[in-house]
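**Q** Requesting a structural model of the entry that follows:
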Amino acid sequence: MLIALNKPFGVLCQFTTDDGRPTLADYVRQKDVYPAGRLDHDSEGLLLLTDDGALAHRLTDPKHKQPKTYLVQVDGALTDEAVQALRQGVRLNDGPTLPALAEHAQAPAWLWPRDPPVRFRKSIPTSWLSITLREGRNRQVRRMTAAVGFPTLRLIRVRIGNYALDGLAPGATRELSR
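**A** Here you go, the predicted structure:
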């Protein structure tokens, strides 16, 4: 079984917690499935869940280099130089990243409101970026955009390999074919 979940902001990528925060159990009704990868509680978008350990391994093991695409809202007017730096790979405190596919983007028309909303500052614009990675370090997109001078405000994963969010509403699930 393979399930796509549009993970809402603030949901933990686990099924239980002791502190009352929302978890996958609040959204996923199927039993005996586990997340193939993670999204931080402050990230949104596509999360795949499966009961097939081999499939989970293929989706998450860095040696398989599954591309993961994100839409990212950043603080400030994103420059061409920053996008080019992301394309070349940036140096993080745990070493250089692989080059990323990165390009300027527009806020998508299908974008749902976030609760709580992203902060708004009259004097500082925000920009959108599409970025595709083939590695998966902890909080990598956020660290990469910060490294080029544009902190991440909102992060939405829209694709993992051949699987896409494709209009799935926040908190909704859809069974996928492998």
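**Q** hey, let's count contacts and neighbours off CA atoms from now on
**A** OK.
**Q** Could you find the closest non-adjacent residue to the spatially most central residue of the chain?
**A** The residue lying closest to the centre of the chain (C-alpha atoms, centre = their mean) is Arg157, at 3.2 Å. Excluding the flanking residues, the one nearest Arg157 by C-alpha to C-alpha, 6 or more residues apart in numbering is Tyr70, at 4.2 Å.
**Q** Another for comparison:
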Amino acid sequence: MYKRLNKYISDTGHCSRREADKLIESKRVKVNGNSPELGTKIGPEDKVTVDGKLINAVAEDKSDRVYIAYNKPVGITCTTERKVQGNIIDAISYKQRIFPIGRLDKPSEGLILLTSDGDIVNKILRAENAHEKHYRVIVDKLVTDSFIQGMSNGVPILDTVTKPCEVRRAGKFGFDIILTQGLNRQIRRMCEYFGFAVTRLTRKRIMHIDLKGLKPGAYRHLSAEEMKVMNKALEGSSKTVVQ
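**A** From the prediction side, this is the model:
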């Protein structure tokens, strides 16, 4: 079975497809000793190297891929750039190369998934796949009925209007919100529209995976049952990469 070179590299967990394209363009990738073009397709017999190091193909049954749930503390940055102080890769210090699925702002905390499986990254990130993310938010003012209603109905930010979503009060200064979008700093911008400032933001759940039993700064591997449910939920999802 043949696959595009950037997908071949991404599937191994070495980097994202976009980053793989940059490696190819900068001539750091060789296929059978030669510099390939973007869009080159790779077969089982081909040898791929990055900076002279052999990149081995992933197992077809995904048995060699890693799936991790991490409780990100405030101050950790969701980047694979090791030069960035407080990057998530150094924070976890996992033995195998992994990368985060999406991101969680540096001032925010809670659940983020990491993996070496490029296909799952792309499927989960597709907004139209409508995979839920549950957040607990604390703000600087008393939460009112009108605020809850306004957040639920959709808020004009970033030249668009957010999708209607489920919002529930959680104490005098808090609320729970369930999103299927992932706009840049979406919850903070939504709150700012109504004159509220977020003082604490915690992601508690992604799809069916939650933070239960996971202390801040700790990670765990997804269970077989969690993977079974995830794969079932992603069966109809697009693999198109989010730009």
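**Q** Work out the TM-score between the chains.
**A** Overlay of the two chains. TM-score (TM-score structural alignment, normalised by the length of the first structure): 0.84; 158 aligned residues with a C-alpha RMSD of 1.4 Å.
**Q** rewinding a little: give the contact list for the residue nearest to Arg157 of the first structure.
**A** Applying C-alpha atoms under 8 Å, 6 or more residues apart in numbering, we find Tyr70 of the first structure in contact with 130-132, 155-159.
**Q** in which helix or strand would I find Tyr70 of the first structure?
**A** Element membership for Tyr70 of the first structure, per DSSP states H and E: strand 68-75.
**Q** Past that strand, which element shows up next along the chain?
**A** helix 80-88.
**Q** can you pull the buried residues of that following helix?
**A** Across helix 80-88 of the first structure, burial judged by 16 or more other C-alpha atoms under 10 Å covers 82-87.
**Q** Next, Val141 of the first structure: secondary structure please.
**A** Here Val141 of the first structure is recorded as helix under DSSP: H, G, I helix; E, B strand; the rest coil.
**Q** how deep is it tucked in, by neighbour count?
**A** Using other C-alpha atoms under 10 Å, Val141 of the first structure is surrounded by 21 other residues.
**Q** what does it align to in the second structure?
**A** For Val141 of the first structure, the aligned residue in the second structure is Ile187 (criterion: TM-score structural alignment).
**Q** same question, Gln88 of the first structure
**A** Residue correspondence to the second structure (TM-score structural alignment): Gln88 of the first structure is matched to Asn153.
**Q** isn't its match right next to Pro164, touching?
**A** Yes. Applying C-alpha atoms under 8 Å, one finds Asn153 of the second structure in contact with Pro164, separated by 4.7 Å.
**Q** Touching both of those two, which residues are there?
**A** Common neighbours of Asn153 of the second structure and Pro164 are not found (criterion: C-alpha under 8 Å, 6+ apart).
**Q** re the thing from before, turn the buried residues of helix 80-88 of the first structure into TSV, columns for distance to Ala25 of the first structure.
**A** As requested, the buried residues of helix 80-88 of the first structure are exported to TSV (distance: C-alpha to C-alpha, whole Å):
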residue	distance to Ala25 of the first structure
Ala82	38
Val83	37
Gln84	40
Ala85	39
Leu86	35
Arg87	37
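**Q** The first structure: matching residues for the lengthiest strand in the second structure?
**A** Counting residues, the longest strand in the second structure under DSSP state E turns out to be strand 198-206. Aligning strand 198-206 of the second structure against the first structure (TM-score structural alignment) gives residues 152-160.
**Q** next one: that stretch to chain centre, how far?
**A** On the basis of C-alpha atoms, centre = their mean, to the nearest Å, stretch 152-160 of the first structure sits 4 Å off its chain's mean C-alpha point.
**Q** Which residue in the first structure occupies the aligned position of Leu23 of the second structure?
**A** Checking with TM-score structural alignment, Leu23 of the second structure has no match.
**Q** Run a quick neighbour tally on Leu23 of the second structure.
**A** Neighbour tally, Leu23 of the second structure, other C-alpha under 10 Å: 19.
**Q** Which secondary structure element is home to it?
**A** Assigned by DSSP H and E, Leu23 of the second structure belongs to helix 17-25.
**Q** And that helix, what's buried?
**A** 17, 20-21, 23-24.
**Q** re earlier: just put the contacts of Tyr70 of the first structure in JSON lines and tack on distance to Ala77 of the first structure.
**A** Putting the contacts of Tyr70 of the first structure into JSON lines (distance: C-alpha to C-alpha, whole Å) gives the following:
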{"residue": "Ser130", "distance to Ala77 of the first structure": "14"}
{"residue": "Ile131", "distance to Ala77 of the first structure": "16"}
{"residue": "Thr132", "distance to Ala77 of the first structure": "20"}
{"residue": "Leu155", "distance to Ala77 of the first structure": "17"}
{"residue": "Ile156", "distance to Ala77 of the first structure": "19"}
{"residue": "Arg157", "distance to Ala77 of the first structure": "21"}
{"residue": "Val158", "distance to Ala77 of the first structure": "22"}
{"residue": "Arg159", "distance to Ala77 of the first structure": "25"}
